[in-house]
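> The amino acid sequence is not available; the structure is as follows:
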């Protein structure tokens, strides 16, 4: 289940993600099982990830991003243009400590 973030936690994560580079990018094939497996592994290792979505239409991008977040049980922190920031706490070792409020 995707974590539910408070506005303060979202703001904190946006600040943490500011300097990150996009680690993954969807290709012409869209969201494949291989892409989702790689994203799942990257989320487990980094917890906070930028993903670049290659879709021309804004509605298609929004749909792809929400689909990716749902399938990986990640929270969508932010979306700007073609880039989405996803957060999912690690099951084994948490690195990011969220503020309480």
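Looks like it arrived, so ask away. If you're wondering where the values come from, they're calculated on a predicted model, not measured in any experiment.

> make it CA atoms for all contacts and neighbour counts henceforth
Fine.

> so what secondary structure elements neighbour the strand or helix carrying residue 77?
Per DSSP states H and E, residue 77 falls inside strand 75-80. Contacts defined by 3 or more C-alpha pairs under 8 Å, 6 or more residues apart in numbering; DSSP states H and E place strand 75-80 against helix 7-17, helix 58-72, strand 83-87.

> In addition, the following structure is provided for comparison:
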């Protein structure tokens, strides 16, 4: 679980990256989950765009993708989801220390 400070840090880092995945009217399938998981392993921080022809709620889409990839939702803003998952092989992002 990410702290508020960590989420702010990740939102700042994600500001300039472009969405690399799109969820359209087909919704979430195994292919989308696999692509998201692979992208998270390679980059740790990704943006996913939800297209207008997708009829699912943005929160539900974010929760499902995050749950199946074991990632943390950093932010849902408009039709864009920002996800973070620490990479096992390719760690690049050093999060601020979490305060108790």
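Okay, I see it. Everything numeric in this text was worked out from a predicted model, so none of it was measured.

> what's the mean deviation for the strand holding residue 77 of structure 1 versus structure 2?
Taking mean C-alpha distance after the TM-score superposition for structure 1, the mean distance separating strand 75-80 of structure 1 from the aligned residues in structure 2 is 0.4 Å.

> Read off where that strand ends up in structure 2.
Mapped onto structure 2 using TM-score structural alignment, strand 75-80 of structure 1 spans residues 72-77.

> before we move on, the earlier item: quick check: which of the helices and strands packed on strand 75-80 of structure 1 is nearest to residue 27 of structure 1?
Residue 27 of structure 1 sits nearest to helix 58-72 of all those, at 11.8 Å, using C-alpha to C-alpha.

> okay, which residue is most central for structure 2?
By C-alpha atoms, centre = their mean, the mean C-alpha position of structure 2 lies nearest to residue 83, the distance being 1.7 Å.

> For the equivalent of residue 34 of structure 1 over in structure 2, identify the helix or strand it belongs to.
Residue 34 of structure 1 maps onto residue 31 of structure 2 when the alignment is built from TM-score structural alignment. Using DSSP H and E, residue 31 of structure 2 sits in helix 30-43.
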